[in-house]
Each structure stands twice: as C-alpha cells, then as structure tokens.
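**Q** coordinates for the following, if possible.
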Amino acid sequence: MQGRPAPRAFRPLRALGWALLGLAALAFVLVLLFAVVAPPVTPTMLAERSRLGGIRHEWVPIEDVAPVMARAVVAAEDANYCLHWGFDMAAIRLAIAEGGQRGASTLSQQTVKNVFLWQGRSWPRKALEALLTPLAESVWSKRRILEVYLNVAEMGPGVFGVEAAARHWFGVGAGDLTPAQAARIAAILPAPRDRSPAEPSGFVRQRAAAIMDGAETIRRDGRAACFQG
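**A** Reported below is the predicted structural model:
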C-alpha cells in the first residue's frame, strides 16, 4: 500500500531539504577530493577572470615553496595556526570584546572561503564557512590546508597563489623567495589589490618587518611544527 503524497504546503520544504542534503553531500565529496587533488579553480578566480579577462595562477607543491614563505603567511594571518582546530576562540573573544573591529578569521577559515565560497561579508557565507571549516580540519592535515591556501589566495590583482605572486612581484619562483620578499608578499594580505610588495608603502614595509620577526619566532618556539617537516 502506497503512502499518501505529502501535502502540497510541505512540498517546497521537502524540496529545500533535499537540495540542502545534496549540497552537503557535494561539499563532503569535494573536501575528500581536494585532500589529494589540487582545486582547479575557485569562485574568486572565476570572478576575477571575468572582470580582468584573465588571471595568473600556477599550482606548486608546498615542498617547492620556500619554508620562510609558509611561516610568513602563518605569522601574518594566524600565528596560532598549529594550536587550534579551525577556530581561534581566544581571537574570537577578543574580536567580540573590541566590537568586531579586529579580525578573527583563521587560515583554515580563509582556505575554506577561498576554495568553496564567495568574497564579502554576509551571514550566509559566514554560516557556510563555519560548517565547512571543521569538515576540512577533520579531513585535511594542517600542512595540506596551508598548501591549499598558499595556492589559491589572491596575492595581487588577478594573481593567485604564491608561485604566480613570486614571479609577478619579484621574478623568481616560490622556492627562491628570500625572507624579506616572503614577508612583503604576506604583508599585502588581506588587501592584495591595493598594496604592492615590489614597491611597498611605509605601512607594508613596517608590517613586513613585523612579519619577518614573527616568522622567525614561530620557527623557534615550535608553532610551525604542524606544517613544516
């Protein structure tokens, strides 16, 4: 005996439920896939390609990135990267205490945003980011998360990833970056379209100097252990 069809009023809710379930399944599959396969493109890359007519991007394994570049990005964006599970609760509490004027987004959150979501501030995007970050942290290693970030983050107008950034700004490969060059690239985050590592402003120079010190500090105190072999 067949069950009764769902009342018409509930059919949109059922359809929405199936759609959300399908999106969740797709996200899970992509997270599993990208644990071993390089993400071919991101929403931001597609948007910039449409806006500019083209982008610069070349994937490079983290083994071929100068170790100081990885440390510089962590020092600049998330110094406690090896100590949290995707969310830095101390930074979040501090941001709330300061009225939201301070950023509290971790590298794990930024990687999820860059790979799967869109730019800009909105509650739907933040909610999806909050759901996807623990999933990525549970499937990807810290080294893999950082590797993906280094390859998909925008590091100049239409310039994505550290290999393209190193060649665009300094004419060298990612493996040949000096500590000063690495710090300057990290210093233009998170505003890569408005700052230049090659012709740095006073602010970029000052920030780069602080990042160089921070990169050396996390090397000495062990906070780089989770991503550097």
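**Q** could you use CA atoms for every contact and neighbour count after this?
**A** OK.
**Q** Glu199 sits in which helix or strand?
**A** Using DSSP states H and E, Glu199 sits within no helix or strand.
**Q** how much space between it and Arg220?
**A** Glu199 is 30 Å from Arg220, where distance means Cα to Cα, to the nearest Å.
**Q** can you check Arg184 too?
**A** For Arg184, the distance to Arg220 - Cα to Cα - is 21 Å.
**Q** same drill for these two, tell me which one is more crowded.
**A** Arg184 (29 against 11; other Cα atoms under 10 Å).
**Q** quick one, what contacts Pro39?
**A** Val115, Val148 (Cα atoms under 8 Å, 6 or more residues apart in numbering).
**Q** checking Ala79 next. Helix, strand or coil?
**A** coil (DSSP: H, G, I helix; E, B strand; the rest coil).
**Q** burial measure for Arg56, as a count.
**A** The tally of other residues near Arg56 (other Cα under 10 Å) stands at 18.
**Q** which ones are touching the residue nearest to it when sequence neighbours are not counted?
**A** Spatial nearest neighbour of Arg56, chain neighbours left out: Val159 (4.8 Å); criterion: Cα to Cα, 6 or more residues apart in numbering. By Cα under 8 Å, 6+ apart, the contact list for Val159 reads Ile55, Arg56, His57, Ala165, His168.
**Q** another sequence for comparison is provided below:
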Amino acid sequence: MAKKAARKSSGKKSKARKKTMPLGQKLRRWVTRAGLGIACFFLALVLLYSVVNPPITHTIWSEWRRLGKVERDWVPIEEINPIMARSVVAAEDANFCLHWGFDVAAIRDALEDGGNRGASTITQQVVKNVFLWQGRSWVRKAMETSLTPVVEIFWSKQRILEVYLNVAETGTGVFGVEAAAQRNFGVSAANMTPTHAARIAAILPAPRKRSVTDPSVFTRRRAAAILQGAATIRADGRADCFED
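**A** Have a look, this model is predicted:
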C-alpha cells in the first residue's frame, strides 16, 4: 500500500511539473521541434531529388503565373553536349570540381572587390533555385548556406550540374539549356555548337537582360572568354568530376 501511495504521489508531482512548465521552456521546445521538422523535410527533399527530377521550382512557378506559360524541357546530362556543361562551369564556377559547395577563394575576391560581384557556386545556385526562392535576405542566405553542404554530400557533382542545366533561367520564360537551344537555335541541347553553348552560358547572370541571338559586344566578348575557359578546364582536369 505504501508503494502504491508513493507511486500515486510521484505521478501527481510529475503532472504538477508538467502543468507548471514555464512558458519560455514550452516555446523553446516547440521551436526545437519545428526546427527539426523543417530540417527533416529538406533532408527528405534532398534525398528524393538525388534520384527524382524536381517537378517545379519557385522561380518557374512565379514566371508561369506572371507570363501564363513557360518553356522547359528536362533532358538527362547524357543528352546535353558536353561543351555546354563545360561552358557553364567555366562561366559560373570554374572550381566546381575542387570545392564542396563553397569557393573560398571566390568569396575572398568578392569581398575584396567590395561585394560588386557574386561568389555563389553552382551548388549554391541549385539550392537556391530548387529548394528556396530568389531575392536577398538573411533567412534565405542562411538556409542556402545550411543546405549547400547537404546537397554536396548526397548528390554527385554530375547530378548537381544536371539539375542546374535543367532549372537555370535561360531567358524570359525559358528554363534549362534544352529549351534555350530549341528557342534560340532550333537545335537540341545534344546538337549545340560550342558557340551556341558559350552564348547561352554568357547570359546566365542576367538572362532577362541579355540576348543569345542578338548579343551585345559585352556578351560576345564574354562568350569568347567562356569558350577559352571551357577548353582550359578540360585540359587541366577541372572538368573530370562531371565528365566520364
């Protein structure tokens, strides 16, 4: 009887403790649970998209709402001319094969330049395009910084580049290099010439402001530099991680 009474007394005290839990502690518990839930959700998406192609992105959805339609044709990386992949890497992230999501040297150079140029790697851009949204905010940047190494862990470099080549905005209402090749040159991504690839890569930082078919002097010069860069990264082995 004494033991039963002791158990009942202990149970009552436990209930009393639960009832009198401070509000701050309850909030911390819910915040922790919410944070873990969000983390698990994004981890599940990262794992899913390592083998399943993302059906849509926030940017594609936004443009579809704005324009009423978008052009996008997903193609596996094996059906994209390798010069396109090399051109994109040369233009956006020459050390793509050498880092794990963040190019420290590029970040340092950008800071020394006063922040007038970007230092986002292709992996960071994939994270932003596939999992997050456009725009500048500390929340988005913090999430991008957290998700980038996770993607690098679970995706191969080839998969990262394949997704990038299919979700990157390549013109007004145009997404991916297949749609860009079809619209601008009337060919598939597999049949693009080096010039086609360099032109598309040259407009990537500002696809709504630069023209592939009527390039400015700046875009032509950038495309020429990209062609040289694509040849360089192939020669020095910086394309090995995404080419067979």
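**Q** one step back: show me what the residue nearest to Arg56 of the first structure lines up with in the second structure.
**A** Mapped onto the second structure by TM-score structural alignment, Val159 of the first structure lines up with Val174.
**Q** and the gap between its match and Arg208 of the second structure?
**A** If you go by Cα to Cα, the gap between Val174 of the second structure and Arg208 of the second structure works out to 10 Å.
**Q** ditto for Ala44 of the second structure
**A** 33 Å.
**Q** can you check Leu98 of the second structure too?
**A** In terms of Cα to Cα, Leu98 of the second structure sits 30 Å off from Arg208 of the second structure.
**Q** residue in the first structure matching Ile233 of the second structure?
**A** Per TM-score structural alignment, Ile233 of the second structure is aligned with Ile218.
**Q** hang on, that match in a helix?
**A** Yes - the assignment for Ile218 of the first structure by three-state DSSP puts it in a helix.
**Q** list the single closest residue to it in space, sequence neighbours excluded.
**A** Ala224 (5.7 Å).
**Q** what's the span of stretch 176-191 of the second structure, first residue to last?
**A** With Cα to Cα, one end of stretch 176-191 of the second structure sits 15 Å from the other.
**Q** list the buried ones in it?
**A** Gly176, Val177, Glu178, Ala179, Ala180, Ala181, Phe185, Val187, Ser188, Ala189, Ala190, Asn191 (16 or more other Cα atoms under 10 Å).
**Q** please apply the same query to stretch 159-179 of the second structure.
**A** 159-171, 173-179.
**Q** before we move on, what about stretch 45-60 of the first structure?
**A** Result for stretch 45-60 of the first structure [16+ other Cα under 10 Å]: buried residues Met45, Ala47, Glu48, Ile55, Arg56, His57, Trp59, Val60.
**Q** can you redo those as a markdown table with distance to Leu132 of the first structure?
**A** A markdown table is the format used below for those (distance: Cα to Cα, whole Å):
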| residue | distance to Leu132 of the first structure |
| --- | --- |
| Met45 | 20 |
| Ala47 | 21 |
| Glu48 | 23 |
| Ile55 | 26 |
| Arg56 | 27 |
| His57 | 24 |
| Trp59 | 23 |
| Val60 | 24 |
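**Q** out of the residues you listed, list just those in helices.
**A** Using DSSP state H, the members of those that fall in helices are Met45, Ala47, Glu48.
**Q** what distance do you get for the aligned partner of the first one in the second structure to Ala6 of the second structure?
**A** Right, Met45 of the first structure. Aligning on TM-score structural alignment places Met45 of the first structure opposite Ile60 in the second structure. Going from Ile60 of the second structure to Ala6 of the second structure by Cα to Cα gives 64 Å.
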